[in-house]
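**Q** Quick one: sequence and predicted model below, then my questions.
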Amino acid sequence: MTLPKELLELYKETNGVYGMYGIAFIWAVEQMLKENVSIRLIYKDMDSLISLDDYLFFSDAGNGDLFCYSNVNDETIYVWNHEDQRCKGVASSLEEFLNGWITGVISI
C-alpha cells in the first residue's frame, strides 16, 4: 500500500504529530512501519472480518483501537476496533481527523 497523499505531505514536513507529554496524534514513520508489521503478524492466523492488508495504520486511540486509511478510499480516516475487528469512518480527511482528535470532537 502506498502512503495517501495527505499523509505523505505531512511526513515530508514532520516525523509525526505530538501533543503534550509526548502523546502521538500521528506516529513517527518508524513507529508506523513497526506497528503495521506487528498488527499483521498478530492477526495473520486469526479469522478476521477484514483483511488488515487493506489498511494503513498511522495512530492509536490509546485503548487498543487504531486509526487507519483504507486502500479503497485514499482520503477517509477509519478507526479499527481491536475487539470486534471492524472499521468505522471517523473523518473525511487527515486535517479533519487531527482537528477532531486533538479537540475531542472525535472520541472513541
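**A** Done, it's in.
**Q** Going by C-alpha atoms from here, please, whenever you check contacts or count neighbours.
**A** OK.
**Q** where exactly do the strands run in this structure?
**A** 17-18, 24-26, 55-60, 66-70, 77-80, 87-91 (DSSP state E).
**Q** And the contacts of the fifth one?
**A** This means strand 77-80. 65-70, 86-94, 97 (Cα atoms under 8 Å, 6 or more residues apart in numbering).
**Q** which of these are buried?
**A** Asp65, Leu66, Phe67, Cys68, Tyr69, Ser70, Cys87, Val90, Ala91, Ser93, Leu94, Phe97 (16 or more other Cα atoms under 10 Å).
**Q** let's bring in a second one:
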Amino acid sequence: MWPELIATLPDAAPPASESALAACAAALGHPLPADLTGLLAAADGITGEYGTGLVWSAERIAAENLALRGGAGFAELYMPFDPLVFFGETGGGDLFALLARVDRPDVFVWDHETDSRTWVARSLADYLERSVSGALDL
C-alpha cells in the first residue's frame, strides 16, 4: 500500500533503515504504531507543498516527542503527551499524532494554543491523501 501512495506524494525521502526505526522506538520507550512503522520503512519523511513536515523522519519523530514529553514547561501548560506519537506538523505550530499504545489507526491534531486533541483522519493513509488533496479540514 505505501509504495503506491508515496508515488503520488510531492517529496518523499528514501526508506528508513531498520536500525533507525528501532532507535526511534527505543528512544520513545514503546513500539511505533504499525502504520507509522510501515510508512517510515517506505519513506523516512514526507515534505508537503510549503516545506511542512507531513511526516517527519524517524529521527525527528524521536527528537520532537522526547522534547515535548520531557519539557518541564510543557508539563505545566498541557495535558500529558505520553499517549501520543507526534509525526508531522501543520506549519502553524499544531502537530499531527497517532495514539502511542492503543491499536487504533486514527490521526489527531494537537492545537498548541488550546491543548485540544481533535480527530482529523481515519488512518495515516487517509491523512496523507487528504493532506495532499487539500481536503484535510483543520
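**A** Received the coordinates, thanks. These figures come from a predicted structure and were not determined experimentally.
**Q** Quick check: TM-score for this pair?
**A** In this superposition the chains share a TM-score of 0.87, using TM-score structural alignment, normalised by the length of structure 1; 106 aligned residues with a Cα RMSD of 1.7 Å.
**Q** So which of the contacts of strand 77-80 of structure 1 is the closest to Met46 of structure 1?
**A** Nearest to Met46 of structure 1 among these: Arg86, at 14.0 Å, using Cα to Cα.
**Q** distance of the closest one from Asp60 of structure 1?
**A** Remark: distance between Arg86 of structure 1 and Asp60 of structure 1 (Cα to Cα, to the nearest Å) = 15 Å.
**Q** So which residue is dead centre in structure 2?
**A** Nearest to the geometric centre of structure 2 sits Phe87, at 1.6 Å (Cα atoms, centre = their mean).
**Q** What is the aligned counterpart of that one in structure 1?
**A** Using TM-score structural alignment as the criterion, Phe87 of structure 2 maps onto Phe58 of structure 1.
**Q** For that match, which residues are in contact?
**A** Counting by Cα under 8 Å, 6+ apart, the residues that Phe58 of structure 1 touches are Ile26, Trp27, Met32, Leu66, Phe67, Cys68.
**Q** Still touching in structure 2? Go through those.
**A** Retained in structure 2: Ile26, Trp27, Met32, Leu66, Phe67, Cys68, out of the contacts of Phe58 of structure 1 (criterion both residues aligned by TM-score structural alignment, their matches' Cα atoms under 8 Å).
**Q** Just the residues contacting the longest helix along structure 1, thanks.
**A** Criterion DSSP state H: the longest helix present in structure 1 is helix 29-43. By Cα under 8 Å, 6+ apart, the residues outside helix 29-43 of structure 1 that reach it are Tyr11, Asn15, Gly16, Leu52, Asp53, Leu56, Phe57, Phe58, Ser59.
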